[in-house]
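Undergrad: Predicted model and sequence follow; I will ask about them next.
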Amino acid sequence: MTHILITAAGSHGDIAPYTGVGARLRAAGHEVALATHDSYAPLVRAAGLEFRRLPADPRTRRADPEDATEQARRPPAPGGTRALMRQAAAFVKELGGGIADAARDDTDLLLLSATTAPLGHHLAEARGIPSLELPLVPAAPTGDFAPVVSGGRSLGRWGNRAAGRLSLRVIDRLYADAAREMRARLGLPAATPRTVRRRAEAAGRPVLYGFSEVLVPRPSDWRTGLDVVGNWWPWHAPDDRLPPVVEDFLAAGPPPVFIGFGSMAGGEGERLSALAAAALRRAKVRGILQSGWAGLTTRHTSADDDLLTIGEVPHALLFPRMSAVVHHCGAGTAAAGVRAGVPTVPVPVTADQPFWAARLAALGVATAPIPFKDLSTDHAVARLAHAITQATAAPARRDHATAAAHRLATEDGAGEVLKAAERLLA
């Protein structure tokens, strides 16, 4: 029996898709462990996977105002980029030791998320075992679009490629200290992250991207071995149902609008809850607020039978029951809205979120994005209400969403990972 180790670090959206991948591999007869943070141990074990711990858990550290992972989710203050890099490098350095500890002697294959891949490749080299990168967002330079963290604005084909190469060098710098320590610990000769990355590129090492060509067609100038295979959906039990309180709410009126910001906007729950409730009332629609890290709740709004607060529930079960979804446009949440065939109101905060928001709008399944910072203006309620009305009242947008959902339904991203893993194991 083969033993596969998946490593993933970050927030819920960075972890949950790999539970679906792991469950698919396990169903094919492989022993699968998922190394991630303590907060996600129940998620991992529920999928039937072995949990192994990684340090630097964002959920237990996010109350610290100096915490790197929390700060990384906020737009940097002027002149704050250098400090942000130092904080992120400290997070990566802590992560490196945990990844080395997570691999047992019987590990046959490493599957690596974007965050863990620059460290996991050193481990694979030391152990002499194959590895496979499984990023959730496009990372290789291309002329087709600028790096996803640049906000989605094209710089022209030459500029896009140059910016893509620059972004890789920034990542190399970010991982430099952690890589040096890890290679020394593993008894490997010194090599910079850039050297290791270029060796992998020269060898044509395969990379499978876990998003759909419905949203991002495979770039025309990517090398052979960089493949877009479709989304990996978070695992949930086949007999899972929505909580009774949610079912009762859904049965009490027309389909509501979902509002949630995932792991964004920590500590802004009271303000955002009041804003969301006011916008929903102004748009004359019912709403479900998902608490998330922001702490959205109806407790700070006036009593209203047309609002409900929920915790974590599978988007695969909830989103198809909505009339529209309002969210931060993380990669997984954006794809979940498309999969459900419902229109989206994108409210991107940072990182790759503006990229996905622009993709949804270009596909015709979303309204024009509302940058999160604009929810602090005097016209925020009116603007959000107008976008909700546009999303729920335009049949063409829902038709586009339905058509995109049908296309996504034909893809089997986890199945493609299984095929690639078994080729490497062979």
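TA: Happy to help now that I have it.
Undergrad: hey, let's count contacts and neighbours off CA atoms from now on
TA: Noted.
Undergrad: thinking in terms of the whole chain, how far from its middle is stretch 212-220?
TA: In terms of Cα atoms, centre = their mean, to the nearest Å, the gap separating the centre of stretch 212-220 from the centre of its chain is 17 Å.
Undergrad: how far does that stretch stretch from start to finish?
TA: The separation between the terminal residues of stretch 212-220, taken as Cα to Cα, to the nearest Å, is 15 Å.
Undergrad: So which bits of it are buried?
TA: Buried residues in stretch 212-220, defined by neighbour count with 16 or more other Cα atoms under 10 Å: Ser212, Glu213, Val214, Leu215, Val216, Arg218, Pro219.
Undergrad: Then stretch 229-241?
TA: Residues of stretch 229-241 classed as buried by neighbour count (16+ other Cα under 10 Å): Val229, Gly230, Asn231, Trp232, Trp233, Pro234, Trp235, His236.
Undergrad: and the closest residue to the fourth one other than its chain neighbours, what does it touch?
TA: Same thing as Trp232. Residue nearest to Trp232 in three dimensions, not counting chain neighbours: Pro17, with 5.1 Å by Cα to Cα, 6 or more residues apart in numbering. Shown in contact with Pro17 (Cα atoms under 8 Å, 6 or more residues apart in numbering): Trp232, Trp233, Pro234, Trp235, Gly332.
Undergrad: put this beside the first:
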Amino acid sequence: MRVLLSTIGSRGEVQPMLALGLELERLGARARLCAPPDFRELIAGFGLEFVPVGPRVSQAGRGTPPTPEQRRAMIAGTVTDQFEAVGAAVADCAVLVGCGALQIAAHSIADAHGIPYIYVAYAANTLPSQHLPPPPLGPGVDATADNATQWKQDADRWNALWAGPLNARRAADGLPPVADVRDHIFTERPWLAADPTLGPWPEPGGGDVWQPGAWMLREPAPLDATLEDFLAAGEPPVNFGFGSMHMATETGRAALDAARALGRRSILLRGWSGLTVPEDAPDCLTIGDVDHQALFPRVAAVVHHGGAGTTTAVARAGVPQVVVPQRFDQFYWADRVSALGIGFAHAPGEVTAASLKTALTRVLTPETAARARELAPAIRTDGATRAAERIIALAR
């Protein structure tokens, strides 16, 4: 039995699907992962079958914003890319699992092949609920309105952007049009791959949303010798990293200065911004990709952008965190970290040495450290296993 896992986005969207794929294989199924070409090496390194979809995403968002005409062309191109890549990859699969809100074609493809489709979200505020507003995604939604109104406006925005190209392709494949694009993508019974302590689904009794827990890799990868030596050379450092966010070039300098102002060493993750420090700094180590589960338990605090996976990894490590949200679900995770008392929600956007120093001063306290340690054991580690078991049962 083979399962197709489809996702569009950054590593935060891809790595949970990788964890799910590995659990499916461990339980005797076969997993094929369809993702942007940026992640071919990562996925192949774990031995999973990889199918690329669309263009590389690591450079998305840079440069001049697209014109309306260019935006329409990009939307139509995304729909075409997904129908072609995912449509070809699904041929011998028993179930199709789509993660992330950009799964425009996956449900339609599953319908055309007569197989079950599962939609998976990574944060509670990305699924319609009367208890939470939708994530900010640009114009068209009045953030001052009540939650029900905002979700209605969000649905209208989805239809305005995607209904035309999606229904045109469905018609070409002999499928009827969909009236509500968002509800079609999300399905009537979506899954929420987020930890129920850190980011619970707010509806009483769960409703039609199943929450198995966050999907994390079973075994952390070892740290390299350079990083091990740096960690062993002094007190636990502060870790700074903003993942796929495009941060200002001054961010590395601000991180270094903030840590130094508090007498702390630092680790800077380059991320997609390619962050660096502007000098030879023996008290700061700049590195590329690293296994968060292996590194985070060994640092004093983590400053990050608030991606679902990073927030969960820090919480699981039991160390304080500062969340600097930039977009989408990151504002929700910043609020959750603050509400749980395990960290601080920095103001959205760019950072300065002064703002980072203030935030770190708030979290580098015995009280916050104790609360982070207390919460850590409550974070589930079996989310991917539970989901894989349910997928296999559905296929059978």
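TA: Thanks, I have it. None of these values were measured; they are calculated from a predicted model.
Undergrad: What would you report as the TM-score here?
TA: Once the chains are laid over each other, their TM-score by TM-score structural alignment, normalised by the length of structure 2 reads 0.90; 392 aligned residues with a Cα RMSD of 2.7 Å.
Undergrad: Go through the buried residues of stretch 212-220 of structure 1 and say which is closest to Gln390 of structure 1.
TA: Ranked by distance to Gln390 of structure 1 (Cα to Cα), these are led by Leu215 at 21.0 Å.
Undergrad: And that closest one, what's its match in structure 2?
TA: Aligned by TM-score structural alignment, Leu215 of structure 1 pairs with Leu198 of structure 2.
Undergrad: That match contacts Thr312, correct?
TA: Yes: at 7.4 Å, Leu198 of structure 2 and Thr312 qualify as touching, with contact defined as Cα atoms under 8 Å.
Undergrad: shared neighbours, these two?
TA: Overlap of the contact sets of Leu198 of structure 2 and Thr312 (by Cα under 8 Å, 6+ apart) consists of Ile379.
Undergrad: do you know how far the residue of structure 2 most remote from its centre is from Pro66 of structure 2?
TA: For structure 2, the largest distance from the centre (Cα atoms, centre = their mean) belongs to Gly174, which lies 33.5 Å off. Taking Cα to Cα as the measure, Gly174 of structure 2 falls 32 Å from Pro66 of structure 2.
Undergrad: now swap in Asp229 of structure 2 and tell me
TA: 45 Å.
Undergrad: can you check Asp329 of structure 2 too?
TA: Using Cα to Cα, we find Asp329 of structure 2 at a distance of 23 Å from Pro66 of structure 2.
Undergrad: Can you point out the helix or strand that includes the residue farthest from the centre of structure 2?
TA: Here Gly174 of structure 2, judged by DSSP states H and E, is contained in no helix and no strand.
Undergrad: gap between the counterpart of it in structure 1 and Glu125 of structure 1?
TA: Matched by TM-score structural alignment, Gly174 of structure 2 corresponds to Gly187 in structure 1. Gly187 of structure 1 is 10 Å from Glu125 of structure 1, where distance means Cα to Cα.
Undergrad: I'd assumed the residue nearest to Trp232 of structure 1 was in a strand, is it?
TA: No: using DSSP: H, G, I helix; E, B strand; the rest coil, the assignment for Pro17 of structure 1 is helix, not a strand.
Undergrad: want to try CSV for the buried residues of stretch 212-220 of structure 1, with distance to Val21 of structure 1 as columns?
TA: Shown next, in CSV, are the buried residues of stretch 212-220 of structure 1 (distance: Cα to Cα, whole Å):
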residue, distance to Val21 of structure 1
Ser212, 15
Glu213, 18
Val214, 20
Leu215, 20
Val216, 20
Arg218, 21
Pro219, 24
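Undergrad: What is the nearest of the residues you listed to Ile259 of structure 1?
TA: Ranked by distance to Ile259 of structure 1 (Cα to Cα), the buried residues of stretch 212-220 of structure 1 are led by Leu215 at 21.7 Å.
Undergrad: Tell me who's in contact with that closest one.
TA: Going by Cα under 8 Å, 6+ apart, Leu215 of structure 1 touches Arg359, Leu360, Leu363.
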